[in-house]
Every structure is written in structure tokens, then in C-alpha cells.
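> could you look at this predicted model? Sequence included:
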Amino acid sequence: MELRHLRYFVAVAEEENITRAAAKLSIQQPPLSQQIKALEDELGVCLFSRVGKRIQLNAAGKLFLSEAREILTHVDNAIQKVQRFDLGEEGRMRLGYTSSAALHDLTPRIIRAFRSAHPLISLEIEEGAAHDLLCALEEERIDAAFVRSSVEKYATLQSMSLDQEEMVVAIPMDHRLAVQADEGLSLADLKNERFILYRQVNGSGIKEMLLTLCKEAGFEPHAVQEVHRMMAAIQLVAAGLGISVVPKSLDTIQPQSVFYRPFNPADSVTVPLNLVFRRHVDAQAIKRFVSLSSSLAVTLR
């Protein structure tokens, strides 16, 4: 049985006349009569009562008409759904972000704009560590992620820089450097400080950047602890264990216990906000998300 058989059957049932049904279907009357007879033979059930030129559904035909209409409705809906999916108008997207990326103004702005532009696309969002998110991307468990780290060591992934954000020094409130000053800090000012650093799998995160910058400034930072997430680093700063260097968008966290000082222009330190996705992505919804993210990032610069 083919879908066309069901469509032929429904047309004949609704018109109660083979000639009118054939005209509606844009086919000849004899082939239509043959198709209806073939359908009845395949079912082993007579669906119509025939009186002269008039053809009417019998009890079995009425039952089959209800089922046929339901099947055709499901098929039509499936066709429309897959067409909208192919156009990037409907479907599901799975996004991820690190806790620090989520606090950047651009991240919620992009998500909000995408939901407004594409309300038929369902968004599933999860927070995680950068390495975990990048692995999930490679394994196709998520479709895109906002992270701070590089993807150089992830061959299947592609990264787009949305912003370069200034970093600030998070300092315990009772620390000697926690003072209101007209000038910013230099990296050299941090030479003898106790650092709380981030431990990034694959050596592609902020820790490696800071180590390089400190080395260029003539010292190696003394790390008293390493954490996986920036939020944890700020909590340790609040507890007085040391200082940390964090994106400026985090400077509203623990304001009673942590003081945030900028770097001076000569020692400006920035960290990227990257949107990462699979290199050979073909889903239109993801392409549209990437395009919208790029457009909004341009307006921010």
C-alpha cells in the first residue's frame, strides 16, 4: 500500500463520485477506479457501496477513512516539520557554556535574540567546564558552546571569537593592593603574590596565557591552588587564600569580600569569549545561530 492509494481513497470518499474525484486528483477516471479496486483487494475488505454512478462508504469504509485521514495528517506534518528543520526554522539546539562565559553580557543577549527570531527551535542549555563541553561537542552531544579557551587541540571543532574582554585582579578585601587607586596594576606588581590559577585540560586556557605573560614580565607566579572554574577561584579569593585574574564581567561576585582592580593600559590583559561549533556543521539552525552570534558581536565592538 502506498500513500497515493490513501489519498485516492480519501478523495473518492469525500466526492462520492469517481469522475469528480479523478478531476480533483488530476488523473483519468479508469486508473483511479483501478487503484481503488486494488486497495480493496489488498485489504480484503469492500470499502464502498456502489449504486449506479454514485459510490458511498460502507461501515468498513467509514472506519478506514478516519484512519487514512489520520495517517495522511501525520505524514503532511512530518513533511512540513522536516522542511522547516532543513530551513533552520524548527528543531532542537543544545548549547553549553562555562560559568564565566555565561556572565558575559553577550551570551544571554545572543540566546535571547535567537529565541525571539526562531521561536520554533527548542533550546537546551547546560553549564560545564570548558574541556567537558568541548568533548561533548566532538561527540555531538551538544551543538555549540560559549567558552573562554582555545580549541587548537580539538581537530573537529571551529572557534569564532565574539569578544576580547579585559581582565581584572581579584584581591581579598583586606589585602594591601585592595585600595582605590587612579592607576591600574601592572603584572610586575603581582610578582610576590599568591596566585589561584585555573587548571585547564589540554593546556589551552587562561592559566597558560597568564603563565606566559608573567614570564614576559620577569617572574613565575606562585600558585597556592588550582581550580577548574573561575567561580571557585573567586570564592577562594574571598576566603583570603590569594589573588586571581578574572574577566571583568565577574567583578560583581562577592563584592563584600573581593576587591577588583584593573590593569594599567600598558599591561592590559584580555581573555576571549569564543563560540565553538563543529567544523563541518550542516544543520541550518546551528548555522543561523553562528551567523546571529557573529552579527551581535560586531555591534558590540
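Looks like it came in fine. Quick caveat, the model's predicted, so the values are computed rather than measured. Numbers count the residues shown, from 1 in each chain.

> contacts, neighbours, all on C-alpha from now
Noted.

> how about the strands in the stretch 51-200 of the chain?
Assigned by DSSP state E, counting those that start in this stretch, the strands in the stretch 51-200 of the chain fall at 54-57, 91-97, 121-127, 144-147, 157-172, 194-198.

> try this one side by side with the last:
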Amino acid sequence: MELRHIRYFLAVAREGNFTRAAARIGIGQPPLSQQIRDLETEIGTALFHRVPHGAELTEAGSAFYDVVVQFPDLAERAIRAAQRAGRGEVGSIRVGFTASAAFSPSVPRVFRDFRRAYPGVEMTLEEANSAQLVASLREERLDAVFLRQDAIAGDGIRLHVISSEPMVAVLPAGHPAARHDKISLADLRDDALILTPRAVGPTHFDKVVTACRDAGFEPQLGQIAPQLGSVINFVAAELGFSLVPKPMTQLQANGVAYREIEGNVPIAQLSLAYRSNDISIALRNFVSRTLAAHRKPDIDR
């Protein structure tokens, strides 16, 4: 039994006439009659009484009608559901991001635009440090992550650098260097450097330490902060200074000053990473929209 048999049966049942039913569905009357006979043969009982001016449902035909009347609508709904899934308009996607990535204006914009374009896709967001994000990505607990890491060791991860942002110095507001609009990192050589652990964010850690060395001094590592947000609070407590991506200047805190850096300014790159073997259409749409918004070439790792 095929769906077309159901449609032919319903047309005859509703019209009460083979000729009118044939005209309604766009086939000849003889082929329609043959299809109905084939259906009756398969079921093993007559579905219509042939009467002089048309056709009437038998008792078996009425019982059959009550069950199959919704089949065409169900089939159409199934087709539309499959088409929506095929376009990535339904499903779910789990996206992670670092605290500093959240301050980059493009990241919230990507989330907002994707939700508007694909309202049927459930998006779950999770904030964590870079090491946790990479682990969650590899263990398939997240589908994509925004992080400030230039490379991810191992195969199976695709990495796209989507923006490059200068770092700025964050220092206590009462620090003598804070009187200037721009500062030399060498002016901070005697201050403790506050960072998150290297295991949490190796790229950021290495870039900050390298920037200090390029400025002619070996930084004195001070208080370790669990995350970049804590770095700002520790600076406000006058425990030292740090370097952070410029978008983090949106995080205003009493007792801190953000200042541009003279000379070679270290750059913080924001990257999008996901598993290269992930075939989710929702993920493909998310990546495509993210890259289109930033118009950046991708880097395979």
C-alpha cells in the first residue's frame, strides 16, 4: 500500500464519484478505478459500493476512512519536518566561550543573530576557561567553543581565527604610570604580574610573559587568578598589574585603570573551534554565519 492509494481512496470517498475524483486528482477515471480495486484486493474487502451515480463507502470503507483520513497531512508534516532538519532549522547546539570572549562585541552578536535566524534550534551556552572548553569539545560535551588559543594540540579539531584584538595594561588607578594615556611595560617591571594559571589559558599566559620579556624584563609572577575576571579584582586590590584583551575594558571596576601599551603591542586572537568530523547541520550553519560575520580565513589544526 502506497500513500497515493490513500489519496485516491480519500478523493473517491469525499466526492462520492469516481469521475469527479479522477478530475480532482488529475488522472483518468479508468486508472483510478484500477487503483481502488488494487487497494481493495490488498486489504481483502470492498471499500465502496458501486452505485448508478457514484460510489458509497461500505462499512469496511468507513472504518478504513476513519483511520487513514489524516495520513496525507501527517505525511506533509513529516516532509516539512525532514526538510527543516535538512536545513538545520531544528535541533540543538552547545557552545562554550571564555570569560574574555564574552566581552568581544562580536560573540554576543553571533549568538543573537543565530537565534534569530534559527529559532527552532536550541542553543545552550557555557562559560569556562580554555582548558575546560577544549576538554569539553574533545569529549563531545560541547559542539563549538570561542577561546583565545592560537592552536589546539592533536588532530580532529578545526580552528578558525575570527578576530585579533590588542591587549591593554590594567593597573591600580593610583599607580604612577596610570597618569599617562599610554604606558611602557618597562615602567611596570617592579610590579607583580597577575595571571591565570598557564594550564588554564596557555596562549594568554605565554603572550603576556613574552611581552614583558620583549620590554626588557623578566616579570615577577604574583597572585594567581582563577579567571580573567578575578585578575581585574586583584589589580583593584593593588596586588599587581596584568595585560588583558582590549574588549575587557568594558569591565569597569573601582580602583583600576586601563592603559594602551607603547611599542610592540601584544595581540589577543579570538578563535572558534569545533570537531572536524562533526556532521551536524546546525553546527555547520553556526560556523558559516560566524565566519561570514567576521570574514576571516580559517586555519586547520
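Cool, got the structure. Every value quoted in this text rests on a predicted model; they were computed, and no experiment measured them.

> let me see the TM-score of these two.
The TM-score (TM-score structural alignment, normalised by the length of structure 1) is 0.81; 293 aligned residues with a Cα RMSD of 3.1 Å.

> average offset between whichever strand or helix holds residue 10 of structure 2 and structure 1?
Assigned by DSSP states H and E, residue 10 of structure 2 falls within helix 3-15. Superposing on structure 1 and averaging over aligned pairs (mean Cα distance after the TM-score superposition for structure 1), helix 3-15 of structure 2 comes out at 3.5 Å.

> contacts for the next helix or strand after that helix?
Using DSSP H and E, the helix or strand that follows helix 3-15 of structure 2 in sequence is helix 18-25. With Cα atoms under 8 Å, 6 or more residues apart in numbering as the test, helix 18-25 of structure 2 has contacts from 8, 11-12, 15, 28-29, 32-33, 54-55.

> one more: stretch 151-169 of structure 2?
The contact list for stretch 151-169 of structure 2 (Cα under 8 Å, 6+ apart) reads 134, 150, 241-247, 258-261, 265-277, 291, 294-301.

> kindly recompute the last result at 6 Å.
Contact with stretch 151-169 of structure 2 is made by 242-246, 258-260, 266-276, 294, 296, 298-301, as judged by Cα atoms under 6 Å, 6 or more residues apart in numbering.

> count of neighbours near the residue nearest to residue 87 of structure 2 when sequence neighbours are not counted?
Residue nearest to residue 87 of structure 2 in three dimensions, not counting chain neighbours: residue 281, with 6.9 Å by Cα to Cα, 6 or more residues apart in numbering. Using other Cα atoms under 10 Å, residue 281 of structure 2 has 18 other residues around it.

> now the helices for the stretch 201-301 of structure 2?
Listed from the start of the chain, the stretch 201-301 of structure 2 has helices (DSSP state H, counting those that start in this stretch) covering 202-214, 228-236, 281-294.

> what sits up against the second one?
Residues from elsewhere that reach helix 228-236 of structure 2 (Cα under 6 Å, 6+ apart): 171-172, 225, 241, 255-256.

> which residues touch the residue lying farthest from the centre of structure 2?
Within structure 2, the residue lying farthest from the chain centre (Cα atoms, centre = their mean) is residue 52, at 63.3 Å. Taking Cα under 6 Å, 6+ apart, we find residue 52 of structure 2 in contact with no residue.
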